[in-house]
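>>> coordinates for the following, if possible.
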Amino acid sequence: MRFRHRAVAGFATLLLPLSALVALASPAQAATSATATYAKTQDWGTGFEGKWTVKNTGTTALSSWTVEWDFPSGTSVTSAWDADVTSSGNHWTGKNKSWNGTLAPGASISFGFNGSGTGAPAGCKLNGGSCDGTSVPGDAAPSAPGTPSASNVTDTSVRLSWSAATDDKGVKNYDVLRDGAKVATVTGTSYTDNGLRKGTDYSYSVQARDTADQTGPVSGSVRVRTTGNTEEPPPTGDKVKLGYFTEWGVYGRNYHVKNLVTSGSAAKITHINYAFGNVVNGQCKLDDAYAATDKAYTADQSVSGTADTWDQPLRGNFNQLRQLKAKYPHIKVLYSFGGWTYSGGFGQAAQNPAAFAKSCKGVVEDPRWADVFDGIDIDWEYPNACGLTCDTSGPAAFKNLSQALRAEFGKDYLVTAAITADGSSGGKIDAADYGGAAQYLNWYNVMTYDYFGAFDKDGPTAPHSPLTSYNGIPQDGFNSAAAISKLKAKGVPASKLLLGIGFYGRGWTGVTQAAPGGAATGPAPGTYEAGIEDYKILKNSCPATGTVAGTAYAHCGGNWWSYDTPATIAGKMSWAKNQGLGGAFFWEFSGDTANGELATAIDSGLR
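Reported below is the predicted structural model:
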């Protein structure tokens, strides 16, 4: 996709060069156990970057740490890293992550945050005692229990057991966490969880509590699927109806998983592609940890209506997707890697497909969120062809990569790919063995959009997602019908092809001709990027004035736009059914209206 540029997190723009470091706190006084020291490392007037450093000055290891402080009114934390930071009014708390709580004697750890306002912290406490180390409680928190094992799994229950944690004063009990939320506290090392849903995925972990009521780190998690079919069958028929959810949409677009619920779209789709994981040095990698796993949601922002807590092991988009799946058990979620911006790493991945596949499974099956994902999607733009960068891996590379992914993930995971829709002779579909790779994949998301746009700033104006060819189309083979026909001819079953729909338009400015084929002077203004605009904006700002090749277009003032409407989507879905396609997908949720009218059109059209 030409426009899939990763948005930078809003708080990232606040980071300034290290030359601006200014320490505001004096070093901690001599201590007998541990100290916490604060420094303002950057200051840009209306905001700042702060850092707390915790140091173990004692002779025994610390197994966890919690720093508390007060900010004056008007000063607050806007984002944080390397700690879970929460607040109650003006009182702030920073608690260690699962991986950085243990501090050996003499060791130190730092966590940082971006803040707004000009105030300084006061009233510092470390593990409930003084930050200067004179009264830090010496009682160590318990260790992490063993990862639970599951047995006696039924339609509605599962028995869990785990190895005991250790503590210098003794373990009092264990909190049992289901999908990150506490469901029970028990004194032994086993628990049977009842009242579950049939055919539903759950994730369990445990956390020990000592006699001083200190909690230790959370154990690893085990993924459990109850037996039987889901109690609520999919309401969406037998076709795939898939939407992309963008990781960065939680920033400037202010679009969150809960919007899928409030718009009604969650009830009308079958699958979600979470975009994007990165591909670095030939390996799959989590991209934005803050958005994916750390961002805290309040009760009114969350799918479940429950606020995130500072000590839960998973927050962010992944936890919200977990809650969405609990509410809509028919939805499957795939983790999509690559995209326009991150496809440069696939060439190196193709040199060792098995290692690449293993790394991807490691990310998808991370014990903190293994229950969230039902598969993996690869968006390589483009194998043995040019996208943002040019790939020279050869025509067999994509097939080899697909084969390795299926071998690693096995038959129980979905393995899919978003692919080019260039149906021209000698074009991108001809550059790779999509026919041979299809046997390893559940389906292809054929990106039947972005054929034409203001990346050709002078025009001619043309619909960016034509269903068919038409008299005057600027490029032969640049339409959905040509792409689908070519893929079928290469041996890809129709049932493994999904038709792509864009929930956005592409447009030019300086256009005097209402019909397609007009000259232009450049891209039309857009909210986030020139030449691109969401459907939810265009339907009112520049209503459709005609259709061409199954796609709407609009001429308003000097601007010319093309985009899909509920009416043109209905036509495309009818065509997809007549072609025997497996369904449709769209890029992406946030371009739709608040009541999800485009997702509704896809759902209705494929029934």
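>>> drop to CA atoms for contacts and neighbour counts, all remaining ones
Fine.
>>> what about Gln475, neighbour count?
12 (other Cα atoms under 10 Å).
>>> who's in contact with the residue nearest to Gly117 when sequence neighbours are not counted?
Distances taken as Cα to Cα, 6 or more residues apart in numbering place Thr75 nearest to Gly117, at 4.3 Å, with adjacent residues excluded. Shown in contact with Thr75 (Cα atoms under 8 Å, 6 or more residues apart in numbering): Gly115, Ser116, Gly117, Thr118, Gly119.
>>> what segments of the stretch 501-607 of the chain are helices?
Assigned by DSSP state H, counting those that start in this stretch, the helices in the stretch 501-607 of the chain fall at 535-541, 566-578, 597-605.
>>> tell me what the first one is packed against?
The reference is to helix 535-541. strand 504-509 (3 or more Cα pairs under 8 Å, 6 or more residues apart in numbering; DSSP states H and E).
>>> second input sequence below; structure requested for side-by-side comparison:
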Amino acid sequence: MRFRHRAAAGFPTLLLPLAGLVGLASPAQAATSATASYAKTQDWGSGFEGKWTVKNTGTTALSSWTVEWDFPSGTSVTSAWDADVTSSGTHWTAKNKSWNGTLAPGASVTFGFNGSGSGSPTNCKLNGGSCDGGTTEPGDSAPSAPGTPTASGITDTSVKLSWSAATDDKGVKNYDVLRDGAKVATVTTTSYTDTGLTKGTDYSYSVQARDTADQTGPVSGSVRVRTTGGTTEPPPTGDKVKLGYFTEWGVYGRNYHVKNLVTSGTASKITHINYAFGNVKNGQCTVDDTYAAYDKAYTADQSVSGTADTWDQPLRGNFNQLRQLKAKYPHIKVLYSFGGWTYSGGFGQAAQNAAAFAKSCKAVVEDPRWADVFDGIDIDWEYPNACGLTCDTSGPAAFRNLSQALRNEFGPNYLVTAAITADGSSGGKIDAADYGGAAQYLDWYNVMTYDYFGAFDKDGPTAPHSPLTSYPGIPQEGFNSADAIAKLKAKGVPAKKLLLGIGFYGRGWTGVTQSAPGGSATGAAPGTYEAGIEDYKVLKNSCPATGTIAGTAYAHCGGNWWSYDTPATIAGKMSWAKNQGLGGAFFWEFSGDTANGELANAIDSGLK
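Purely as a prediction, here's the structure:
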């Protein structure tokens, strides 16, 4: 995908969740009715995200709270939320907001901050006493993570879970059992049988230990379980893949949310969603915009389920909305896509230690807070051993090695896919990497058969950005879908592992006097978000198609010239894809479609 611009979220980019909780205590007098525990939830080298949890462990309400701690020199808080944070030298103080100071017995509240440096808090005090809530002894740490649960005795409606014990310096009191990130039981043993489940349904389980001071430790790894019985609901759209990209940043300026997939009717027309994009930094997969991904709160009318998010629920944002969508449309599978045009620069480093990269990706995809949301991973490397936004020199084998490492790490039960170049020219980007060798490890390729031509060549000649076939006068031989698919097949990629790409947008020039393709131009046509690019939903009315060439449409209106796909040209492309034996089609991206999803419907209808 060529155009990948993020709107400012109001929050800095954060990285891979680490999930480590550390309870801190000082030798100060004990605060017997409350505890405070600290978690470094994100770490990106030069900075981090930290969160404190204050819990009322007493029998009477707590009217206010103040948490104090020390940071080593060079470590500081740069911004905070849900508390008023101040400092005096290296000593930091956080006081409750007016609306979250009162805590009923058993209730808890969290506040967070972004920090610079690499130090950890010491000398924690809660309301003047120690943070462990029940002892004056210093150094009471939170328990360790229990072992990842194992599942046995799986039936239509139940599963038995077992795990190895956590450790704690004062002793473990009990364990919380989490199903799909939500607590379903608290037990004192290291096993639990969960009942009342739905037959033929996927679940994700993890556990968390609590010590005698009611401090909770980090969440364990998760195990995926599918109950027996039932039938796997076939997609309502036949046996072909119909996949759309959902952009993380679309919830800002574009105001496009997961619920739009429901209101447009698109959710019933697709089989898969690629959530774009996770970042690739320091050789690892990372969450990019954490606010949009899992913190943004939705009101009842904005959410898929019709239920409003609460301030203290464990998962909000796009991930929670996708969870709700999957509950409503069980046939939809969701993949987490990493990279893209903007974030592909990190793949070269990732390829140097492919196994470590794959392990980091699985840690993100299987984070206990959203492990049930994702069914696989998609890698969008633009481009292996070739140039995109930056140039990669990792060699022709790097992409195959990375694909193999991902399959080894994720195993056979996850989808592992890749978006790849559609440059079918001789000696072009398809020839630069071993796509044939990598295909054995991947479920399919999203072949990006668009963005061939556009106003990045400001003088033209005008040409369709997504030609299905070649045509007389095409500016570059091999820059069309048919040549790209033929080349990939020739390299040994099975046709069923190839998806044809459709752009839900057009590319255009201005200063054009010639209606037919091949005219000169003076620059990029005006676009809502970026010059030279416009959504189909706008172009269908502002500059209706005036002709077709090479299986796609073009339009000349005033001095502007645009090319884009319409329901009619998509129908032709889907017929071609079926004749070629392709596995289906995908598109970039949902928000370019009309409010009633006419392009997604054309893909669905065309592949039946």
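>>> got a winner among the contacts of Thr75 of structure 1 for most neighbours?
When neighbours are counted by other Cα under 10 Å, Gly115 leads those with 22 neighbours.
>>> pretty sure it sits against Val85.
No. Assessed by Cα atoms under 8 Å, Gly115 of structure 1 is found out of contact with Val85, at 11.8 Å.
>>> out of the helices of the stretch 501-607 of structure 1, nearest to Gly316 of structure 1?
Closest to Gly316 of structure 1 of the helices of the stretch 501-607 of structure 1, according to Cα to Cα: helix 597-605, at 24.0 Å.
>>> before we move on, back to that, pick the most buried one from the helices of the stretch 501-607 of structure 1.
Of the helices of the stretch 501-607 of structure 1, the one with the most neighbours on average (mean count of other Cα atoms under 10 Å) is helix 597-605, at a mean of 22.
>>> still on that earlier bit, what separation do you get for the residue nearest to Gly117 of structure 1 and Asp43 of structure 1?
As judged by Cα to Cα, to the nearest Å, Thr75 of structure 1 and Asp43 of structure 1 stand 13 Å apart.
>>> just the helices in structure 2 please.
Applying DSSP state H to structure 2 gives helices spanning 259-263, 290, 317-328, 340-343, 347-352, 354-365, 398-410, 429-432, 435-438, 481-490, 536-542, 567-579, 598-607.
>>> would you map the strands across the stretch 351-500 of structure 2?
Here the stretch 351-500 of structure 2 has its strands, by DSSP state E, counting those that start in this stretch, at 376-380, 415-420, 444-447, 498-503.
>>> let me redo that: the stretch 201-350 of structure 1
201-210, 222-225, 240-246, 271-280, 283-285, 332-338.
>>> hmm, back to that, tell me which of the helices of structure 2 sits nearest to Ala107 of structure 2.
helix 317-328 (22.6 Å).
>>> which residues touch that closest one?
Against helix 317-328 of structure 2 from outside (Cα under 8 Å, 6+ apart): 248, 257-259, 291-298, 303-305, 332-333, 370, 372-373.
>>> in ChimeraX, select just the buried ones from those residues.
Buried subset of the contacts of helix 317-328 of structure 2, written as a ChimeraX selection, criterion 16 or more other Cα atoms under 10 Å:
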select :248,257,258,259,291,292,293,294,295,296,297,298,303,304,332,333,370,372,373
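>>> indicate which one of the helices of structure 2 is closest to Val54 of structure 2.
Of the helices of structure 2, the one closest to Val54 of structure 2 (Cα to Cα) turns out to be helix 290, at 22.1 Å.
>>> the closest one vs structure 1, average distance?
Taken over the aligned residues, the distance from helix 290 of structure 2 to structure 1 averages 1.5 Å (mean Cα distance after the TM-score superposition for structure 1).
>>> ditto for stretch 203-211 of structure 2
Mean for stretch 203-211 of structure 2 is 5.8 Å (mean Cα distance after the TM-score superposition for structure 1).
>>> thinking again about what came up before, turn the strands of the stretch 201-350 of structure 1 into TSV, including distance to Thr461 of structure 1.
Shown next, in TSV, are these (distance: least, Cα to Cα, whole Å):
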stretch	distance to Thr461 of structure 1
strand 201-210	48
strand 222-225	51
strand 240-246	27
strand 271-280	30
strand 283-285	38
strand 332-338	29
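>>> what number of residues lie near Ala289 of structure 1?
Neighbours of Ala289 of structure 1 (other Cα under 10 Å): 15.
>>> list the contacts for the residue lying closest to Thr569 of structure 2 once chain neighbours are set aside?
Nearest non-adjacent residue to Thr569 of structure 2, counting by Cα to Cα, 6+ apart: Thr552, 5.4 Å away. Contacts for Thr552 of structure 2 (Cα under 8 Å, 6+ apart) come out as Pro464, Ser466, Pro467, Leu468, Ser563, Tyr564, Asp565, Thr566, Thr569, Ile570.
>>> what's around the closest residue to Thr53 of structure 2 other than its chain neighbours, how many residues?
Once flanking residues are discounted, Thr53 of structure 2 sits nearest to Thr110: 4.4 Å by Cα to Cα, 6+ apart. Neighbour count for Thr110 of structure 2, taken as other Cα under 10 Å: 19.
>>> who's in contact with the aligned residue in structure 1 for Thr110 of structure 2?
The alignment partner of Thr110 of structure 2 in structure 1, by sequence alignment, is Ser110. Ser110 of structure 1 makes contacts with Lys51, Trp52, Thr53, Val54, Asp82, as judged by Cα under 8 Å, 6+ apart.
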